[in-house]
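Peer 1: Quick one, fold the following:
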Amino acid sequence: MARVKRGNIARKRRNKILRLARGFRGSNGSLFRTANQRVMKALCNAYRDRRRRKRDFRRLWIARINAASRLNGLSYSRLVGSLKKANIKLNRKMLALLALADPTSFANVVVVAKS
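Peer 2: As a prediction, the model looks like this:
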């Protein structure tokens, strides 16, 4: 049976991992075995946190809307319910931006939703 030479392929595989590990501290960025472990963990964290980011931003928007709506005499849940009844289709991101950047417009939206 012929001998299999893996020089090129193995080096490319290792260099790909080391390229991904560039900037990691200590041997995590320079030694293949530790770099491989760190890269695998980093990719897992990145995958998980891309999904978590969506949750975190939604929570932030809800907290901002709740604070602004309470200043206008309404709780968050009542505001969202009355917005649905009034058929005002503003998503949470836009409502939070409105509450932060332009409180008077947000107050107008709350007044329209109340009526």
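Peer 1: C-alpha from now on. contacts and neighbour counts both.
Peer 2: Fine.
Peer 1: Helix or strand: which one has the residue most central in space within the chain?
Peer 2: Nearest to the geometric centre of the chain sits residue 53, at 1.8 Å (CA atoms, centre = their mean). Assessed by DSSP states H and E, residue 53 sits inside helix 32-71.
Peer 1: Please give the structure of this sequence too, so both can be compared:
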Amino acid sequence: MARVKSGKVTHARHRKVIKEASGYYSARSRNFRTATQAVDKANQYATRDRKVRKRNFRALWIQRINAAVREIDPALTYSRFINALSLAGIEVDRKVLADLAVNEPAAFAGIVEKARAAMPAAA
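Peer 2: This is a model prediction of the structure:
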């Protein structure tokens, strides 16, 4: 049986990992073993943080909506506003609401007024 040399394949694999680790500090960008660990950990963080990014943006949208609603009516809270939207039959997601609150305050104020009109009278 012929001897199989894997030098080309191994070199290519090492080069691929080192290229992925370019920009890392010190040995993490130069030594294959250290670079492999660093790249693996970076990929774990990337996978986890794709979910976290969605979480963070939703929290940001909620903060922006709450601030804009309280600017229009200090007695109205975020949760009451969202409840009033569903009572009014307005189906706009938080991303769009936050964008309206920041870029088109007049349109957002109109939505708040419609939601406030749909709220039941306080007991």
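Peer 1: Could I get the TM-score for this pair?
Peer 2: Scored against TM-score structural alignment, normalised by the length of structure 1, the superposed chains reach a TM-score of 0.94; 115 aligned residues with a CA RMSD of 1.2 Å.
Peer 1: ok, for residue 88 of structure 2, nearest residue in space, not its chain neighbours?
Peer 2: residue 118 (5.1 Å; CA to CA, 6 or more residues apart in numbering).
Peer 1: For the helix holding residue 53 of structure 1, give me the average deviation versus structure 2.
Peer 2: Compared with structure 2 after fitting, helix 32-71 of structure 1 deviates on average by 0.6 Å (mean CA distance after the TM-score superposition for structure 1).
Peer 1: If you count neighbours, what's buried in that helix?
Peer 2: Across helix 32-71 of structure 1, burial judged by 16 or more other CA atoms under 10 Å covers 32, 34-36, 38-39, 61-62, 64-69.
Peer 1: rewinding a little: how much space separates the residue nearest to residue 88 of structure 2 from residue 41 of structure 2?
Peer 2: 50 Å (CA to CA, to the nearest Å).
Peer 1: following the helix holding residue 53 of structure 1, which helix or strand shows up next?
Peer 2: Following helix 32-71 of structure 1 in sequence, per DSSP H and E, is helix 76-85.
Peer 1: Pull up the aligned stretch in structure 2 for the next helix or strand along the chain from that next one.
Peer 2: Next along the chain after helix 76-85 of structure 1, taking DSSP H and E as the criterion, comes helix 92-101. Per TM-score structural alignment, the counterpart of helix 92-101 of structure 1 in structure 2 is residues 94-103.
Peer 1: By how much does that stretch deviate from structure 1 on average?
Peer 2: Compared with structure 1 after fitting, stretch 94-103 of structure 2 has a mean deviation of 0.7 Å; criterion: mean CA distance after the TM-score superposition for structure 1.
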